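Asks: Fold the following and give me the result.
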Amino acid sequence: MSADVAVDAALTAPVHAEPGTTMTHTLAAWASDPARSRGRRHPQAPAPTRNEHQRDRDRIVHSTAFRRLVYKTQVFLNHEGDLFRTRMTHSLEVAQLGRSIARALALNEDLVEAIALAHDLGHTPFGHTGQDALNEALREHGGFEHNLQSLRVVDALEERYPDFDGLNLTFETREGILKHCSRANAVALEAAEPGGVARRFLDRTQPSLEAQLCNLADEIAYNAHDIDDGVRSGLITLEQLEAVPLFDTYRREVLREYPDLAAPRAGRRLLYESIRRMLSAQVYDVIAATQARLDHSRPASADEVRRLPPQLGFSPAMREQSIALKQFLFQNLYRHPQVTQTMALARQVIQELYACYCAAPQEMQQGYADKAAQAEGPQRVVADYIAGMTDRYASREHGRLTGRTLWE
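Replies: Sure thing, here's the model as predicted:
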């Protein structure tokens, strides 16, 4: 069956469900229905015009942490160019991909969007390098996980409401935000919230299909935009990408239809069209493969999905191609000498900021300085402060505290 035929079949398949009472389309039986949400940690009256997951999405969009994503970068740092992806643009792309797939599978689009927009709220400045540096610095104090930090942001660090800390999101959104979690952290979270969002890491059960979808949409978006940013930067070339079957299949297809795009001046159009087709193929594959699994397992509810093996994902062939693409990007982009040199400087910024603030917590903004003074030790408060920084604020603070500028 071709990808187009498969996705058409998925889109027209009957939906085995009662309508969700507050959704604009019919939900599948295995979808997360906002009317059946497990609720919020602090009970609140329903909103008159929005369902619970729409409400979550709106709270996330209006949060301080979400606004900061516009100056938190992915692979390329903020000073390296204006057109490279940031955590903000990445999150928007994940939300777009997630909603498209959710709509085809009759899942809860609003929940998918909320998870997608919040999944990187806990990321440090300077991408994964900042996370690794903080994790090393906090090795004797519980470490640092960006997924756990994202949950910490929405549960405790946002200060917007008079009655509670955090955004008071629903269980389902919080469950999706906590994509990964070490066993030690899961045990601690379970002790504080029995039967809560960390329980599945101890029971080895699955999250909702919407959460599974966001995990995969994150991966799809990463692979696509890192190709784009990598070629734009000049660190990888279209010629190198000929060795990647998942990309080269569509590059050759585009050139057969538009031979004029082989000209060097047309490289940008060739790149964009190849990525667009690659994205479409992955989306169609996810829809068809997932629908086939669900038609076989026929879960009667979202909770039953949690007790099954993962249901949402690529076909085996597409998974293999996706892994090959990730390996290419790891070897040729993420480990490129120019990237590793810049990230070494970024690691130094985070390490020195951490040391400075731990030695002199009063150098932090007043609210954090006050929290550090009240804590048994300043380490976690310092980590919260640094993790919330944008790339440029971290660079500016590093210069202020050390008197040095590591890059222009």
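Asks: From now on I want contacts and neighbour counts done on CA atoms only, so please keep to that.
Replies: Noted.
Asks: was I right about D218 contacting V94?
Replies: Yes - D218 is within contact range of V94, at 5.4 Å (criterion: C-alpha atoms under 8 Å).
Asks: Residues that sit against both of these two, list them.
Replies: Both D218 and V94 are in contact with A116, where contact means C-alpha atoms under 8 Å, 6 or more residues apart in numbering.
Asks: More neighbours: the two, which one.
Replies: In this view D218 and V94 are compared by other C-alpha atoms under 10 Å, and V94 has more residues nearby, 27 against 19.
Asks: Thought N223 was touching the more buried one, still the case?
Replies: No - contact criterion C-alpha under 8 Å: V94 and N223 do not qualify, at 11.3 Å.
Asks: Now the second one, please; I'll put the structures next to each other:
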Amino acid sequence: MRHTESPRGAGAGRSRVVGCALLAITLGAGVTGCTSDGDPLSAEPYDATDRISFGGSVEAGGTADPDKPLEVVAEDPAGRVTDVTAVDASGRHLAGELAADGSRWHSTSPLAADTRYTVRVSTEDEDGAPGRRVLTLTTGKPTTSKRLAVTFGPPAGTYGVGQPLTAELDAPVADRARRAVVERALKVESTPAVTGTWHWVDDKKLHYRPKDYWPAHATISVRSALEGVAIGDRLRGGTAEPLTIRTGDRVTAVTDAAAHRLTVHRNGEVIKEIPVTTGKPGFETRNGVKVVLARERLVRMRSTTVGIAEGSAESYDMDVHFATRVTWSGEYLHAAPWSVGSQGSANVSHGCVGMNTTNAEWFFGTVRAGDVVEVVNSAGDTMEPFGNGYGDWNLDWTEWRAGSALTSGTAADPGESARLRPAAV
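Replies: Below is the predicted model:
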């Protein structure tokens, strides 16, 4: 860049070292950048190299303390800062806030440790002439001993449109401000784009879902920008493997317990209606939206696993075929040849949705993990949001957003996790 001479003299407006507890980049007032036509706004930005100084937390060689904010100060009241960008070697932008009068800029998100930053500062003097400075600095190694690892789920693959993303932390994060640091760094991108957010299930687990179901045939990627970032006392972000999943067709199934009928839709069109039986009094099938967890061609189902005493009138022990699991506690849609006479007319199961073997095999081959299965008009309770599978969609959007640390709402109480137990027929 060329340097435009100041009308106030070569020494005018030089910055002084700031002795503060922060990293300070101090700017001089700038110089008037007049061109031959006398218009300062048409001048090239002057080089402010000799008007930048570091103080406080910056050591010799440009190493900065990662546990302190980055600050840029315009020393002369006649000049002002107009823009600051700070980007690390991984392309992560450091969030910051610029004072309305341009006198000061400071970072509002933690700096990553042991990382090189490129800082671009734009200034303006009282005549409107622009100044610019580009510099690099390196943050020191962290003094903290714990790194927070993040594991994303589900495993890479193709899922139904109801599949939430999950993030498992290897240490608890309870404080809301610290949760916000973590959540802000967990980046989700979807093609086509959707509106979605994370929800804290507990101190170590987050789920991400859109406002509505994912689009069919979408590509969804999640990654962490948390590495090296300060989260709390003696805790910084660690590494995380990024994840990409895809969605297939939009497959949704609705079981009407009162009508004893299962209706399956693909991409908005009904493709099959199946007579079924659901839970009888005392064993009612849960209402609400569930997400397919797995398909199991053969499952041994025993009544003792759901609290029914062996030898009682309700006891059973049998092999069940073409079982599609929707809760960890043992709710399935499966073949039930013993109840064919009641399918389509009465509810006689112990909580599962039963159908004849041909229909169960068809359903088993049609759905995949992540597809949506909803139950309506049952006398049972509503599927719990968490702990017994993916009941995420049973929270409306306002409740879901309240579970984010980046909103002003209060996190919804996820309640107690359901006790895990094997299947009921």
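Asks: Given these two chains superposed, what TM-score do they reach?
Replies: TM-score for the superposed chains, counting by TM-score structural alignment, normalised by the length of structure 1: 0.22, backed by 156 aligned residues with a C-alpha RMSD of 7.5 Å.
Asks: separation between V7 of structure 1 and L246 of structure 1?
Replies: Computed with C-alpha to C-alpha, to the nearest Å, the distance linking V7 of structure 1 and L246 of structure 1 is 18 Å.
Asks: Over to A137 of structure 1?
Replies: Counting by C-alpha to C-alpha, the gap from A137 of structure 1 to L246 of structure 1 is 38 Å.
Asks: Ok, E93 of structure 1 next?
Replies: From E93 of structure 1 to L246 of structure 1 the distance is 19 Å (C-alpha to C-alpha).
Asks: again, but for P316 of structure 1
Replies: To L246 of structure 1, P316 of structure 1 is 13 Å away according to C-alpha to C-alpha.
Asks: more crowded one of these two?
Replies: L246 (23 against 11).
Asks: What strand or helix carries the more buried one?
Replies: Per DSSP states H and E, L246 of structure 1 falls inside helix 245-257.
Asks: Which other helices and strands does that helix contact?
Replies: helix 267-297, helix 316-329 (3 or more C-alpha pairs under 8 Å, 6 or more residues apart in numbering; DSSP states H and E).
Asks: Could you identify which of those is most buried?
Replies: Ranked by mean neighbour count under mean count of other C-alpha atoms under 10 Å, these are led by helix 267-297, which reaches a mean of 19.
Asks: R80 of structure 2 contacts P130, correct?
Replies: No - judged on C-alpha under 8 Å, R80 of structure 2 makes no contact with P130 at a distance of 9.9 Å.
Asks: Overlap in contacts, those two.
Replies: Listed as contacting both R80 of structure 2 and P130 by C-alpha under 8 Å, 6+ apart are 123-124.
Asks: which SSE is E183 of structure 2 in?
Replies: helix 176-184.
Asks: no wait, H334 of structure 2
Replies: Taking DSSP H and E as the criterion, H334 of structure 2 maps to strand 332-335.
Asks: Quick check: next helix or strand after that strand?
Replies: strand 353-355.
Asks: Can you get me the start-to-end distance on stretch 73-88 of structure 2?
Replies: The first and last residues of stretch 73-88 of structure 2 sit 21 Å apart, counting by C-alpha to C-alpha.
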